[in-house]
Structure formats: C-alpha cells, structure tokens
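Participant: show me how the following folds:
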Amino acid sequence: MSEDRRLDVLRAIVEDYVSTREPVGSRALTERHALGVSPATIRNDMAALEDAGLIVQPHTSAGRVPTDLGYRVFVDQLAGVKPLSAAEKRAIGLLLEEAVDLDDVIDRAVRLLAQLTHQVAVVQYPSLRRSALRHVELVPVGTRHLLVVIITTTGRVEQRTLELGEDLDESVVARLRVRLNVAAAGMRLAELDGALRDLAAEFTPAGGDLVRAVVAVVSETLAQESEERVVVAGASHLARSAGADFPHTIGPVLEALEEQVVLLRLLSEMAEDASGVAVRIGRETQHEGLADTSIVTSGYGGEGSSVAVLGSVGPLRMDYPQTMAAVRAVARYLTRILAG
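Facilitator: Next comes the predicted model:
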C-alpha cells in the first residue's frame, strides 16, 4: 500500500511542478491533493522517493522536483493516454482534411502539433522505402524522352525523366503502363523485384530496353534513402521557456533540432520502441544536446506498420498526458487522410 501511495505522491509532485515550475514541498501537496495521509507521512514518502532517485532537492530549503527517472516512472504508470476534447478533434480533422497534397498535409500537421502542445513539433515525411506503389504513369516528352511519375500509397509523387537511345513507340508505352500497374500496384520495395523481374520478357524483342529502363528507375527511386527528411515547427516555444527549463543554454537543443540526421535517428529508433506512443526522457535520447528535453512520438500512415513518425519535443517539465494525447491524435488523423 505504501508503494502505491508513494506513486501518488510522485504523480502529485510531477503535476504540480509542471503546472507551477516551482519546487514542490510537503505543505503544498497537503493543501492541493487529497492524499489521505498526514503531512508527516507525506514527508516520509518524499524522503523515500528522494532515496530512490525519483525526486531531488535543487537547493537547500527548497521543495522537490522530479528527476529524469521520476518522470520515467510517472509516464510508465499512466493508465492510458487521455483523449483530446471533441472540439480539439474536430479542429484537427478540419485543418488536415483541407490539405491539397502531401506537402500541404505535412506542413499543416507540424504547425498544428506545435500549436496543440506549445512545443517543438517534428514530422517525418513518409519514406519511399516503407511505402507501397499506388500507380506509375508514363508520359512521352518528345521523341526520345519519357517522364516516369511514381505515386505511392502515402501520397508521395516522384518524377524521373528517361533519355532513350531510340524513338519511343507510343503503343509500347501504353501497353507497358498497363502491365506495370497490374504487376506492381500495391507492392512494397521488397516485393517489387519478383513482380517486375519477368516483365521485360513480355516485350521482347520490341521495347525490351525501354521496359528494363523503366523498371530500373522505379526500383531505384523506391530504394533510395537520401529522400528521408523531417519538418520542424515551433522552436520559438522552447525559446520562451529557456530560462526556467534550460538552466544552462538552449543553444545545444536548437542545434540538435537543426540536424536532420539526429532527428531521423531518434525517430527511427523510437518507431521500434512501441506500437503506440513512445516517450524518451532526458538522457534516454542519447544525445547531449537533447539531455534537457523529452520526446513523445507516434508512427502514422500504415494499417499494420507505420511508414513515418511524428513527435513533440519539449522540456523535461512537459505535460506528458496532454502531449501524448496530441501526438497520438494527429498521427491517427494523418493515417486516415493518407489512406483515403
């Protein structure tokens, strides 16, 4: 029973510190929370939490603040992610559903998440390597150039132009367009080789070189890794709380957020942490510049597995339940829109 009560005391300390930014004392806990025990018992529980490394006294005669480990225990003890209000859900749906293309969807999503959390929002573009092929369009451009338009199930559109050694036969192009989409639509990169391997043989001798060139450009485009990137918004939210939440300097945090490689590594690792909402706190990020931050992420865009990740970066003293709810909600709406 005492262990449950101490977790209640820890929860109260985290909630008060998030709300007030001030170290929390036993008197404040007694006045603000119905913990059902005496102030002396609360002081004993606080001493036990401090011995366990879950809270710390920042300076003499002050109250206590949560440590990284304290925040981790608090997050792990959350019974579930509280849902956003009906009004918040409607606002998310309306804003994202008005987007005209994938770039617009990503831009709206990152700005919306920053507004909901008052923190930095990061949204990864859907990876071509994890997307499925929806359609390939072949458009002759002149007599010896062919525009190959590749459309994925997540709404990405990639264009490549092929320069050929001989004049195009438009009847072959039309036939190839049909056969390519029948053979490969709905497949991911790992499945494409088998689906496309024998396609050129259907066009031998006429058009075989064209088929091989188109198949190669489709495979190479879907296999590329350099296209992965993230969009960031809301850095000003961190700057406004720099003094209280980043006691040393906010510079390393902002520098880390500017490094695409750092963010992509973190998002990729966190995509493997959990199927729902993942949280990394302080030094769990394994990046010195982000040691004073926490990151909440969720995958989006896939039925069984996500094709990209979005998240929120804020101070250790963040409202974890609210942030987790906002990240999950935006991810779900993005999934719904990209699947539509």
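Participant: going forward, measure contacts between C-alpha atoms and count neighbours the same way
Facilitator: Noted.
Participant: so Val215 sits against Leu196, correct?
Facilitator: Yes: using CA atoms under 8 Å, Val215 is in contact with Leu196, at 6.9 Å.
Participant: is it fair to say Gly80 lies in a strand?
Facilitator: No: with DSSP: H, G, I helix; E, B strand; the rest coil as the criterion, Gly80 is coil rather than part of a strand.
Participant: that one: neighbour count?
Facilitator: Applying other CA atoms under 10 Å, we find 11 residues neighbouring Gly80.
Participant: cool, His287 as well?
Facilitator: Neighbours of His287 under the rule other CA under 10 Å: 15.
Participant: the host helix or strand of Ile106 - contacts with which helices or strands?
Facilitator: For Ile106, the host element (DSSP states H and E) is helix 102-117. With contacts taken as 3 or more CA pairs under 8 Å, 6 or more residues apart in numbering; DSSP states H and E, helix 102-117 sits against helix 86-97, strand 120-124, strand 230-233, strand 308-315, helix 320-339.
Participant: can you redo those as CSV with mean neighbour count and distance to Arg265?
Facilitator: Compiled in CSV, those are given as follows (neighbours: other CA atoms under 10 Å; distance: least, CA to CA, whole Å):
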stretch, mean neighbour count, distance to Arg265
helix 86-97, 14, 26
strand 120-124, 27, 11
strand 230-233, 21, 11
strand 308-315, 27, 11
helix 320-339, 21, 19
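Participant: what's the closest of those to Ser61?
Facilitator: Distance to Ser61, taken as CA to CA, is lowest for strand 308-315 among these, at 24.4 Å.
Participant: need the nearest residue in space to Leu116, chain neighbours excluded.
Facilitator: Nearest residue to Leu116, sequence neighbours excluded (CA to CA, 6 or more residues apart in numbering): Ala326, at 6.6 Å.
Participant: to compare against the first, here's the next sequence to fold:
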Amino acid sequence: MVTQRGLEVLRAIVQDYVATHEPVGSRSIVERHAFGVSAATIRNDMAQLEDEELITAPHTSSGRVPTDKGYRVFVNHLAQLRPLSAPQRTAIESFLAAPSDLDDLMARTVRVLTQLTGQVALAQYPSFARASITHVELVALAPNRVLVVLVTDAGGVSQRICPLPMDIDDTDLAVLRAQLAALITGRAVGEASERIASAVELQTGSRLQPALSALAGVIAEELAEFRQERLVMAGAATLARREQDFRGSIHPLLEAIEEQVTLLRLMSEMVTDEHGLATSIGTENAPFGLGEASIVASNYAAPGGTARVGVMGPTRMDYPSNLAAARAVARYLSRMLDEDEAAR
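Facilitator: Next comes the predicted model:
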C-alpha cells in the first residue's frame, strides 16, 4: 500500500521526468521539492513505488522513471490541470474566430491545438449520421455539368461536381432541384439515403430520368460520406522531432495517422470522466497497436451529439497541460458550433 507521501513522491518523479527527460533520484527530489525528510526516507518511498510497479529503473544505479501504471495513477489521482495563460486563451479565440465553414473550423482547431501542445492534434468531426438535410442546391456549370451542394443542420456541407449524360437548360435544372429537394430536404441522412435510392424508379419514363439518375447517384455517395466518421489531424511532423521520447518505433503511429481507422476506434472507445476528459496511456493502447503512445482528449458538444478533440504523443508527456489545452479548445469549439446552429 503506497502512503500519501509516496504518492506525492510519484507526482514529483513524473513532473521532473517530464521536465528533464532524465531519471529522477532521491537526492534531486529532496533538492527540488519541499518534503522535509531525508534522501534516505525518499529512497524508502521510491522502493515502495517500485514494488507497486509505479516506477522503474531504466539502468542499474540510475534514478527512476514512471511506468505506464505510474502515469495512470498520476493522471487519475495526482494531476492538477494547469489553467491556460491569457495569451494562450487569446490565441485560441483569435485562431478559431470567423471560420469560413466547418472544414475550416476543424482544420483550425487541430492547428491551434498542436501549437499549444507540441503534439499530434486529433479532432473527430461532429457526427452527421443523425443530422437532417436542410438544403439541396444545383448550380449549372455547363449544359451537362452541375455542382451539387448538400447542407445539414449539423453544419455539414458537401459540394460535388456531377457530369450529366444529357444537356439541360435552366428550366430542367429547376425541375430537378425541386424533385430532389422534395425527396430529401428535412429528412435525416439515413432516411434521405433510402429515399434517394427510389428517385430513378419514381421518374421512370421521364425525359429527365438520365440526369436525375446521375444526380441521385452522386447524392447517394455524398450521403454515405456524411454517415462515416471522420478525423482531422495536424502536427504529424512532431513525431519525428520527438522520436527519442518513444521507447520503440514510431512507425505504428505513422501508419495509424495515415489510415485513421485505428485512431477513430481508439478515440471513440476512450472512457471519459465526469469532466468529459479522457486519457489512454501507453500499454492501454496496445490492442490498437499503439502501445508506445498516449492520447488525451476532451469531449465537445455538437448538434449531432458529442465528439472529441485531443492530442497524441509519447507517454512522457505533460498530461495536465495537454488535458487543459484539449479542454479549452473543446469548450471554444462547442461554443462556436452552438452559435452557428443558433444563427441558422
């Protein structure tokens, strides 16, 4: 059983190791922290922490470093989130202000988060699976080419050029727009997908059937995209700069960044605390092939439900600062999306 002072010694070891990247010894703890006891007493506390597998010695006669289990105890019981500074909060507000659309907002979100933390930033898009289609627009680019625009009440926007197998005029375009709008406007994405599949059957024998079929095919593909989970990232280059912080290869992390599916699953399955914060540390990520990394995340509120924004980096990371940054960015993102929904 670890004593309260032993837990405080663990906190000191985690903080000093994160700050210096050097194993922490009893003498340095006595010098840097006001425990009011001798180095011999601290060594006894460290021996108890080592028996509990919360710290370990990377080399014979060296200081100690936290284990993944030690980081977990630190995050669960000892970490105190550090409030962001006024300049950091100002940076978030100015960087995320007045985005052109949701894609722009999400891209800005991960860029400012990686700047704040120096880690790989991750953000789940709001879920559009339960969103409803609010607008369908067709814009003629040529007699046989149309830009299809779909908008959802969750802020999702899709734009896709559709080649047509026939030439149409403005009157035809208006008819097609009205037919498609009647089919899917006000419908949830899932229901809209089912209804658009019937578009061709409903218009069998119509002169505009070939054009309607082409448009319906494009819209069906875009609706399928709305139903898929999406992830946006920034700061992948930081992994190369921090490679020495990882105990093994960073290649699994690079592969996960490239494929995204693994990271989406991991982000979705992380368990949040009562504050909407979540951490997954080192070996806890082994089932996803990411046992070398830690991820911290915060929930944010969106019209389609909640999603997550966070950072990924080595287990030797500044958990309190990274969690605070993720929480601050998530709160501002929630506010931006709420204001956008209210404006609509």
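Participant: do you know the score for how well these two fit?
Facilitator: Taking TM-score structural alignment, normalised by the length of the first structure as the basis, the two superposed chains have a TM-score of 0.79; 331 aligned residues with a CA RMSD of 3.7 Å.
Participant: rewinding a little: for Ser131 of the first structure, find the nearest of the helices and strands packed on helix 102-117 of the first structure.
Facilitator: Checked against CA to CA, the stretch from these lying closest is strand 308-315, at 9.3 Å.
Participant: who's in contact with the helix holding Ile106 of the first structure?
Facilitator: 92, 95-96, 99, 120-123, 125, 155-156, 231-234, 312, 322-323, 326-327, 330, 334 (CA atoms under 8 Å, 6 or more residues apart in numbering).
Participant: how is Thr171 of the second structure assigned, secondary-structure-wise?
Facilitator: Thr171 of the second structure ends up helix, using three-state DSSP.
Participant: my read: Arg308 of the second structure touches Ala302, true?
Facilitator: No: checked against CA under 8 Å, the pair Arg308 of the second structure and Ala302 is beyond contact range at 10.0 Å.
Participant: list the contacts of the residue nearest to Leu116 of the first structure.
Facilitator: Contacts of Ala326 of the first structure by CA under 8 Å, 6+ apart are 84, 113, 116-117.
Participant: among those, the buried ones, what's the PyMOL command?
Facilitator: Here is the PyMOL command that selects the buried residues among the contacts of Ala326 of the first structure (16 or more other CA atoms under 10 Å):
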select buried, resi 113+116+117
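Participant: farthest pair within the contacts of Ala326 of the first structure?
Facilitator: Once CA to CA is applied, these give Leu84 and Leu113 as the farthest pair, at 12.5 Å.
Participant: if I look at the residue lying closest to Leu78 of the first structure once chain neighbours are set aside, how far off is Gln119 of the first structure?
Facilitator: Spatial nearest neighbour of Leu78 of the first structure, excluding adjacent residues (CA to CA, 6+ apart): Pro321 at 7.9 Å. Using CA to CA, to the nearest Å, Pro321 of the first structure is found at 14 Å from Gln119 of the first structure.
Participant: same check, this time on Leu290 of the first structure
Facilitator: Leu290 of the first structure is 14 Å from Gln119 of the first structure, by CA to CA.
Participant: kindly report the same for Ser275 of the first structure.
Facilitator: 23 Å.
Participant: tell me the SS of the residue of the second structure positioned farthest from its centre?
Facilitator: Going by CA atoms, centre = their mean, the residue of the second structure most distant from its centre is Gly205, 47.7 Å out. Secondary structure, three-state DSSP: Gly205 of the second structure is coil.
Participant: how about it, what does it touch?
Facilitator: Contacts of Gly205 of the second structure by CA under 8 Å, 6+ apart: none found.
Participant: same question, Phe74 of the second structure
Facilitator: 10-11, 14.
Participant: what about Pro252 of the second structure, neighbour count?
Facilitator: Pro252 of the second structure: 16 neighbours (other CA under 10 Å).
Participant: any idea how far the residue nearest the centre of the second structure lies from Ile281 of the second structure?
Facilitator: Centroid-nearest residue in the second structure: Ala123, 2.3 Å away (criterion: CA atoms, centre = their mean). As judged by CA to CA, Ala123 of the second structure and Ile281 of the second structure stand 18 Å apart.
Participant: with Met46 of the second structure instead?
Facilitator: With CA to CA as the criterion, Met46 of the second structure and Ile281 of the second structure are 22 Å apart.
Participant: equivalent analysis for Glu259 of the second structure, please.
Facilitator: 21 Å.
Participant: what does Ile29 of the second structure give?
Facilitator: For Ile29 of the second structure, the distance to Ile281 of the second structure - CA to CA - is 25 Å.
Participant: swap in Ala197 of the second structure?
Facilitator: Applying CA to CA to Ala197 of the second structure and Ile281 of the second structure gives a distance of 44 Å.
Participant: which of these two has more neighbours?
Facilitator: Set Ala197 of the second structure next to Ile281 and count neighbours by other CA under 10 Å: Ile281 wins out with 25 against 16.
Participant: so that one makes contact with Phe288?
Facilitator: No: Ile281 of the second structure is beyond contact range of Phe288, at 11.9 Å (criterion: CA under 8 Å).
Participant: what lines up with Leu116 of the second structure in the first structure?
Facilitator: Applying TM-score structural alignment, one finds that Leu116 of the second structure aligns to Leu116 in the first structure.
Participant: and Val136 of the first structure, what element?
Facilitator: Under the criterion DSSP H and E, the helix or strand holding Val136 of the first structure is strand 133-140.
Participant: what sits up against that strand?
Facilitator: Contacts for strand 133-140 of the first structure (CA under 8 Å, 6+ apart): 146-153, 168, 170, 173-174, 177, 180-181, 184-188.
Participant: state the next helix or strand along the chain beyond that strand.
Facilitator: strand 145-152.
Participant: contacts for that following strand?
Facilitator: Contacts of strand 145-152 of the first structure (CA under 8 Å, 6+ apart): 128, 131-141, 156-164, 168, 214, 218.
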